[in-house]
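# I would like to see how this sequence folds:
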Amino acid sequence: MPSPVADPLFNQSLEKGLAVLRAFDASHRTLTLGELAELTGMSKGSAQRTVHTLQVLGYVGKHPQTRRFQLLPKVIDIGFNYLAAHPLIRAAHPYLSQLAQSSGETASLTEAVDADMVYIAQFLTTQHIPVLTPVGMRIPMYCTSSGRAWLSTLPDAQVRSLLGSAPRPARTPNTLTGVNAILERVALCRKTGYTTNREELFLGDMGIAAPVVDNQGRAVAAVHLSPPTSRWTMDEAQAKLAPLVIECARAISQSLATY
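Sure, this is the predicted structure:
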């Protein structure tokens, strides 16, 4: 865990509890006490006290067969309360629905968290999709259309700083990892109003995205479609889907003033 700046109000016990909850992910659905201690940087004694508290509160339990620790459904309450009270999601709902219907593809809304984008709303297509990206999932900015759309509203210096703040591994053979190459895509988005990604994060998956901005032009989110390569070429997606994405992002941006 990162060491907090000296702050008399900072609660380290709460920090440890959140670190334990964050240790569970798709790669670590169940964990032993020792694994939790290693992943969070705690001693076993500290990890044991933290996990016990979370067990008593109903956020963590033990798998009935393996006896390994796992998250319990109660943890959903924390994220759901954020989504339920979010004015951006309420404003975007009708426009995302219309975008999904008019395009026939999955329409999503994402927000920035550090150097990632997190899904906060989504309308799924009834057609086959190669990748499941549920609400709450985080994806990196550098190799996604939604991340590049959000970055396009920032000055180049801030974009470089964000790109340099986290690793940029090649997720597929098509992933752009160089800062200058990514900046070119970001700059193009400023001119065209949208940006793309073709199989840079997941094979078989593309992205067409546009930024959602407030009345001062600051990015608050990004809208994107996820057309699969099995149904679309990039040229077709840009010609037919990009105008729909731009219009959806513009409509959401304009509607924010009423919330």
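# From here on, just use CA atoms for contacts and neighbour counts.
OK.
# Ala107 - how many residues pack around it?
Other residues lying near Ala107 total 27 when counted by other Cα atoms under 10 Å.
# Look up how far Ala242 lies from the nearest residue to it once chain neighbours are set aside.
Using Cα to Cα, 6 or more residues apart in numbering and skipping the chain neighbours, the partner closest in space to Ala107 is Leu225 (4.8 Å). Distance, Leu225 to Ala242, by Cα to Cα, to the nearest Å: 9 Å.
# Which neighbours do those two have in common?
Common neighbours of Leu225 and Ala242, using Cα atoms under 8 Å, 6 or more residues apart in numbering, are 208-209.
# neighbour-wise, which of those two wins?
It is Leu225, of Leu225 and Ala242, that has more neighbours when counted by other Cα under 10 Å, with 31 against 24.
# so that one makes contact with Asp205?
No - using Cα atoms under 8 Å, Leu225 makes no contact with Asp205, being 10.1 Å away.
# for the nearest residue to Leu151 once chain neighbours are set aside, helix, strand, or coil?
Once flanking residues are discounted, Leu151 sits nearest to Val159: 6.1 Å by Cα to Cα, 6+ apart. Per DSSP: H, G, I helix; E, B strand; the rest coil, the secondary structure class of Val159 is helix.
# Tell me how many other residues surround Val159.
22.
# unless I'm mixing things up, it is touching Thr153, no?
No - with contacts counted by Cα under 8 Å, Val159 stays clear of Thr153, the gap being 9.2 Å.
# Let's see this one next, to set against the first:
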Amino acid sequence: MTSLPPASPRTARADAASDAERPDPLFNQSLEKGLEVLRAFGAAHRTLTLPELAALTGMTKSSAQRTVHTLECLGYMAKHPQTRRFRLTPKVMEIGFNYLAADPLIAAASPYLSQLARDSGETANLTEPVGLEMVYVAQLMTSKYIPVLTPVGMRIPMYCTSSGRAYLSTLPDAEAITLLERSQRVARTPATLTEVQAILARVQSCRQFGFAVNEEELFLGDMGLAAPIVDRQGMAVGAVHVSPPASRWTMAEAQRKLAPLVIECARAISLSLAH
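Below is the predicted model of the structure:
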């Protein structure tokens, strides 16, 4: 068998330089592109053409075409025969459902969320942190009207929500400030707090009283009261919150009647995780 000649020092140096320039040799860019295409769809982009997908993801048209074709073959996307516009298929939900089915926090929280919804008369929600946002992972709804639909999978910013502030309250001030400074603190409503120190004051209040609030800062007519959930190591893993509408509650009344229920629900979930 013929052996290969050893690499020259020049070639070795070039290979080493190439490896040093590469951020992560194990990073799969093709997989990244596929996920970017899936994330391009949403309420604002229910269907997309190939050029639109390329523009939204920053890909070349040929790269987008290969990625879309692969996802279509795998059943995650479909193309309308007349309009030639692409859409996601229900198969995409398999990925999210696998997480929900495997998440021990959801299983532990379910009976306590049910009790919170029953005792409060309001929809009980469980959220977990993802970057600078909180994502809904479980929800126990009641028959009462809610002004804003917040389905499982929806993401909301930390800086202007009760659940986000509850989560931030478990972090040291320096870490919470860093996350707030990295957030695009846009005014979602006239009531939205956007200054870091003003938001931090609400976070610190949660440490003192055990619950965080948001009063029509994300959506008009919608309030929030939340408490953090911690694991057996005392690390924050999520938050419980209710969103009493301003049409049924004043903030003072919600804090008096609902906050103790939210705090107790979060405490019960945290204790269940400790065993």
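# got the contact list for the counterpart of the residue nearest to Leu151 of structure 1 in structure 2?
Val159 of structure 1 maps onto Ala176 in structure 2 when the alignment is built from TM-score structural alignment. Contact analysis of Ala176 of structure 2 by Cα under 8 Å, 6+ apart lists 168-169, 200.
# who wins for most neighbours among these?
Result: Leu168 is most packed of those (other Cα under 10 Å), 29 neighbours.
# Now do that residue against Ser162 of structure 2, distance only.
In terms of Cα to Cα, Leu168 of structure 2 sits 10 Å off from Ser162 of structure 2.
# so where's the longest helix in structure 2?
Using DSSP state H, we find that the single longest helix of structure 2 is helix 104-120.
# residue boundaries of the helices in the stretch 101-250 of structure 1?
Ranges of helices in the stretch 101-250 of structure 1, per DSSP state H, counting those that start in this stretch, are 145-151, 156-164, 179-192, 234-240, 242-255.
# which stretch of helix or strand covers the residue sitting furthest away from the middle of structure 1?
Here the centre of structure 1 is the reference, and by Cα atoms, centre = their mean the most remote residue is Gly45, at 33.2 Å. Using DSSP states H and E, Gly45 of structure 1 falls within helix 44-57.
# what range in structure 2 does that helix sit on?
The alignment of helix 44-57 of structure 1 onto structure 2 (TM-score structural alignment) spans residues 61-74.
# Could I get the buried residue list for that stretch?
Under the neighbour-count criterion of 16 or more other Cα atoms under 10 Å, stretch 61-74 of structure 2 has 64-65, 67-68, 71-72 buried.
# can you redo these as CSV with distance to Asn125 of structure 2?
Shown next, in CSV, are those (distance: Cα to Cα, whole Å):
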residue, distance to Asn125 of structure 2
Ala64, 37
Gln65, 39
Thr67, 35
Val68, 34
Leu71, 32
Glu72, 34
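# Out of these, which is nearest to Pro81 of structure 2?
Proximity of those to Pro81 of structure 2 (Cα to Cα) peaks at Glu72, which lies at 13.2 Å.
# check contacts around the closest one.
Going by Cα under 8 Å, 6+ apart, Glu72 of structure 2 touches 78-79.
# how long is stretch 145-159 of structure 1 end to end?
Start-to-end, stretch 145-159 of structure 1 (Cα to Cα) is 14 Å.
# repeat for stretch 123-140 of structure 1
Stretch 123-140 of structure 1 end-to-end distance (Cα to Cα) = 21 Å.
# ok, residues contacting that stretch?
Here stretch 123-140 of structure 1 makes contact (Cα under 8 Å, 6+ apart) with 79, 96-97, 100, 104-108, 115-122, 147, 202, 204-205, 228.
# Write the ChimeraX selection for whichever of those are buried.
Buried members of those, defined by 16+ other Cα under 10 Å, are picked up in ChimeraX with:
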select :96,97,100,104,105,106,107,108,115,116,117,118,119,120,121,122,147,202,204,205,228
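# ranking the helices of the stretch 101-250 of structure 1 by burial, who's on top?
Each of those was scored by mean neighbour count; the highest is helix 145-151, a mean of 31, by mean count of other Cα atoms under 10 Å.
# so how far is that one from its chain's centroid?
How far helix 145-151 of structure 1 lies from its chain's middle: 11 Å, per Cα atoms, centre = their mean, to the nearest Å.
# do stretch 192-199 of structure 1 as well
That offset, for stretch 192-199 of structure 1, works out to 17 Å (Cα atoms, centre = their mean).
# In structure 2, what range does it match?
Against structure 2, stretch 192-199 of structure 1 falls on residues 209-216 (TM-score structural alignment).
# now swap in stretch 119-136 of structure 1 and tell me
The alignment of stretch 119-136 of structure 1 onto structure 2 (TM-score structural alignment) covers residues 136-153.
# Counting neighbours, what do you get for the residue mapped onto Arg90 of structure 1 from structure 2?
Mapped onto structure 2 by TM-score structural alignment, Arg90 of structure 1 lines up with Ala107. Counted with other Cα under 10 Å, residues neighbouring Ala107 of structure 2 total 14.
# what does Ala17 of structure 2 give?
Applying other Cα under 10 Å, we find 11 residues neighbouring Ala17 of structure 2.
# I'd like to know how far the equivalent of Arg118 of structure 2 over in structure 1 sits from Thr233 of structure 1.
In structure 1, the residue paired with Arg118 of structure 2 is Gln101, using TM-score structural alignment. Gln101 of structure 1 sits 20 Å away from Thr233 of structure 1, going by Cα to Cα.
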